[in-house]
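**Q** Sequence unavailable; structure follows:
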């Protein structure tokens, strides 16, 4: 695949990958490995487990490429695949450790930022980030994940529903209720607006 024939859509890239184009497969990995790692580490703090699962997702893709259906949104497909595999691996490892009762919805979705971020950002922005995290701590795990998928990753309500295991109408209602609750907590001052323009750059309020 040369630059003159670079695919313009997920579907084109996916078709080239299915046809055995090695550069298309490399392009898939380059495009999505970082965002998959970011998502995976919000489900599990075990970074090596997350890396292993991402590797397995891509190896499975390559191994079964001839039997895969066409995909119009690769990121959504990969998020679904990674989450399913990661939760199965967590469940298996806990069972081997004698920990039972883990369900596919019993993980704790965490949104954090690193010490390095504190170093490179100015004091005001660091304060805003801490304020955001304080607000998010008032939400449950599923609510945090829904906000992340909607506003940080740009998924629509049906996609969010499939990733989180709820129905589409419920996903839309939950987003509304979450934002309403956060408005009540944060108030309507300028800091609140700054928080959401920072946390939700795709959909500034």
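**A** Looks like it came in fine. The shown structure was predicted, so the numbers you read here are calculated from the model rather than taken from an experiment. Numbering: from 1, shown residues only.

**Q** alpha carbons only for contacts and neighbour counts from here, please
**A** Fine.

**Q** Okay, helices next: where are they in this protein?
**A** All helices of the chain, identified by DSSP state H, fall at 10-18, 22-43, 47-63, 74-96, 115-120, 123-136, 141-147, 157-164, 168-186, 190-199.

**Q** I'd like these as TSV, with mean neighbour count appended.
**A** Compiled in TSV, those are given as follows (neighbours: other Cα atoms under 10 Å):
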stretch	mean neighbour count
helix 10-18	19
helix 22-43	16
helix 47-63	16
helix 74-96	17
helix 115-120	10
helix 123-136	15
helix 141-147	20
helix 157-164	20
helix 168-186	15
helix 190-199	16
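
**Q** Residue 130 and residue 195: what is the separation?
**A** Between residue 130 and residue 195 the computed distance is 10 Å (Cα to Cα, to the nearest Å).

**Q** One more: residue 169?
**A** Distance from residue 169 to residue 195, by Cα to Cα: 26 Å.

**Q** What of residue 162?
**A** 28 Å.

**Q** next one: residue 95
**A** On the measure of Cα to Cα, residue 95 and residue 195 end up 40 Å apart.

**Q** and if you look at residue 178?
**A** For residue 178, the distance to residue 195 - Cα to Cα - is 15 Å.

**Q** Ok, residue 124 next?
**A** 11 Å.

**Q** another structure for you, compare them:
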């Protein structure tokens, strides 16, 4: 659900949906819309600035990340995000080197979550129909990741996925569906490898 301010900026006076609102609603939209291009460009410029700073420039890096995500988080370079404004991360978030998050829809990540190197979390997708793809049609689906989730190196979280609390995602996994709390998952496509007990 969008805020009143966001609704005003994403819906035209005629009541017709803007491309941004279509994107957030998971409908076919035009990613080359000028408003969306401008917002992505802003995020790319901030990421570029962040990625060229020294790891010793801690305060500057935190300031840049706050500008991108609205809070201070621990992220290693390089880091890439589509918009930043649709990504919500809770406390104690950590992303290792080379993570990419395509937040063209809402991506919510809970507290104490760890992303290993080169994790990709993508809310973006394209139609299977080649005619629609050639037409430039794109659509999105939101992603929700619970608390205390650890995502292994080179894993991919696909559009529309929800992961429960305490999930561990094995390295190289491709997660195409939802998984409940307290499981270790892995493989292509990912499946449950074991349940996590209190032990």
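**A** Now that the structure is in, tell me what you want to look at. Everything quoted here is computed from the prediction, not taken from an experiment.

**Q** what's the TM-score for these two chains?
**A** TM-score for the superposed chains, counting by TM-score structural alignment, normalised by the length of the second structure: 0.26, backed by 95 aligned residues with a Cα RMSD of 6.0 Å.

**Q** what are the ranges of the helices in the second structure?
**A** Applying DSSP H to the second structure gives helices spanning 4-10, 19-24, 34-51, 58-69, 130-134.

**Q** Using a markdown table, lay out these together with distance to residue 143 of the second structure.
**A** Conversion of the helices of the second structure to a markdown table gives the following (distance: least, Cα to Cα, whole Å):
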| stretch | distance to residue 143 of the second structure |
| --- | --- |
| helix 4-10 | 20 |
| helix 19-24 | 12 |
| helix 34-51 | 19 |
| helix 58-69 | 16 |
| helix 130-134 | 22 |
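
**Q** ranking those helices by burial, who's on top?
**A** The highest average neighbour count among the helices of the second structure, using mean count of other Cα atoms under 10 Å, belongs to helix 19-24 at a mean of 21.

**Q** what helices or strands is that helix leaning on?
**A** Judged by 3 or more Cα pairs under 8 Å, 6 or more residues apart in numbering; DSSP states H and E, helix 19-24 of the second structure is in contact with helix 4-10, strand 29-30, helix 34-51, strand 137-140.

**Q** mind putting these in TSV, distance to residue 21 of the second structure included?
**A** Formatted as TSV, these follow (distance: least, Cα to Cα, whole Å):
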stretch	distance to residue 21 of the second structure
helix 4-10	5
strand 29-30	9
helix 34-51	10
strand 137-140	11
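
**Q** for these, which one sits closest to residue 162 of the second structure?
**A** strand 137-140 (14.1 Å; Cα to Cα).

**Q** Which neighbouring elements make contact with that closest one?
**A** helix 19-24, strand 29-30, strand 124-125.

**Q** Let me know which of the ones you listed is the nearest to residue 59 of the second structure.
**A** strand 124-125 (31.8 Å).

**Q** Could you name the helices and strands sitting against that closest one?
**A** strand 137-140.

**Q** now residue 120 of the second structure: how far from residue 7 of the second structure?
**A** 29 Å.

**Q** now residue 191 of the second structure
**A** 38 Å.

**Q** likewise residue 21 of the second structure?
**A** Residue 21 of the second structure is 8 Å from residue 7 of the second structure, by Cα to Cα.

**Q** Then residue 69 of the second structure?
**A** 20 Å.

**Q** now residue 163 of the second structure
**A** 28 Å.

**Q** again, but for residue 63 of the second structure
**A** Counting by Cα to Cα - residue 63 of the second structure and residue 7 of the second structure are separated by 28 Å.
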